[in-house]
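# Requesting a structural model of the entry that follows:
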Amino acid sequence: MIFTRLHKRLRDMRDEAIRRPPYRIVYMHALTVAHMDGRLIADDHPSWERVHEAIAAARAGDPDALDTIERELLRLRE
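Now for the predicted structure:
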C-alpha cells in the first residue's frame, strides 16, 4: 500500500515533467532519491509533504523553492 502511494506520486511527477520540461530536474532528482540503495523510500516520510509544498511554491515563482526541494529530498536519504 505504501509503495502504491509513492508510485502514484512518482508517476504524477513524471507526467508533470513531460508537460513542463523545466520540471524534469525536480522529477529526476526525486526519482533518484526515491530509489536509493535499490529500495523505495517510504512515502510517509515528513519530507514528502514539504517537497510538495515547495513544488507549489516554485510554481508560484518562489526563487528559494528549488533549494527547499533539494534540502527535503536529501533528508529522505537519512
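
# Going by C-alpha atoms from here, please, whenever you check contacts or count neighbours.
Fine.

# Which residue ranges of this protein form helices?
2-19, 24-34, 46-59, 65-75 (DSSP state H).

# and the first one, which residues are buried?
For helix 2-19, the neighbour count (16 or more other CA atoms under 10 Å) marks 6, 10, 13-14, 16-17 as buried.

# another one to check against the first:
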Amino acid sequence: MLDEGRRILRLYYSSFNDKLPEQYVTEHEDMIRAIVDRDVARADELARAHADQIVRQIQSYIAADTRPNALLAL
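Have a look, this model is predicted:
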C-alpha cells in the first residue's frame, strides 16, 4: 500500500512539474495549526478539502494524457 501511495504522490507532484504551488504548502500549515489548536472540525474540514483537491488534480493530470502519440512519429 505504501508503494501505491508513493506512485500516486509522484503523479501528483509531476502534475505541477515537481514544484508544489505555495497555496498547498500553506494548506498543510493551516491543517497543522488547526490540529495544534485542537480544532477538530476545522482540521477535518481542511483535510477533506485538501484531499479532494489532490484527487481532482490527479484525475485532471491523467485525463490530459500528455504522452507522446507514437502514431504521429511514424
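
# Could I get the TM-score for this pair?
With the length set by TM-score structural alignment, normalised by the length of structure 2, the two chains reach a TM-score of 0.42; 47 aligned residues with a CA RMSD of 2.9 Å.

# Between which two of the buried residues of helix 2-19 of structure 1 is the distance greatest?
Greatest spatial distance among the buried residues of helix 2-19 of structure 1 (CA to CA): L6 and A17, at 16.4 Å.

# picking up where we left off before, out of the buried residues of helix 2-19 of structure 1, which one sits closest to R59 of structure 1?
Distances from R59 of structure 1 to the buried residues of helix 2-19 of structure 1, taken by CA to CA, are shortest for E16, at 11.6 Å.

# where's the closest one relative to R75 of structure 1, distance?
Relative to R75 of structure 1, E16 of structure 1 is positioned 23 Å away (criterion: CA to CA, to the nearest Å).

# now do Y27 of structure 1
16 Å.

# These two: which has the busier surroundings?
Y27 (20 against 14; other CA atoms under 10 Å).

# what separates the helix ranked longest in structure 2 from the chain centre, distance-wise?
Scanning structure 2 for the longest helix, with DSSP H as the assignment, gives helix 40-64. Relative to its parent chain, helix 40-64 of structure 2 has a centroid offset of 7 Å by CA atoms, centre = their mean, to the nearest Å.
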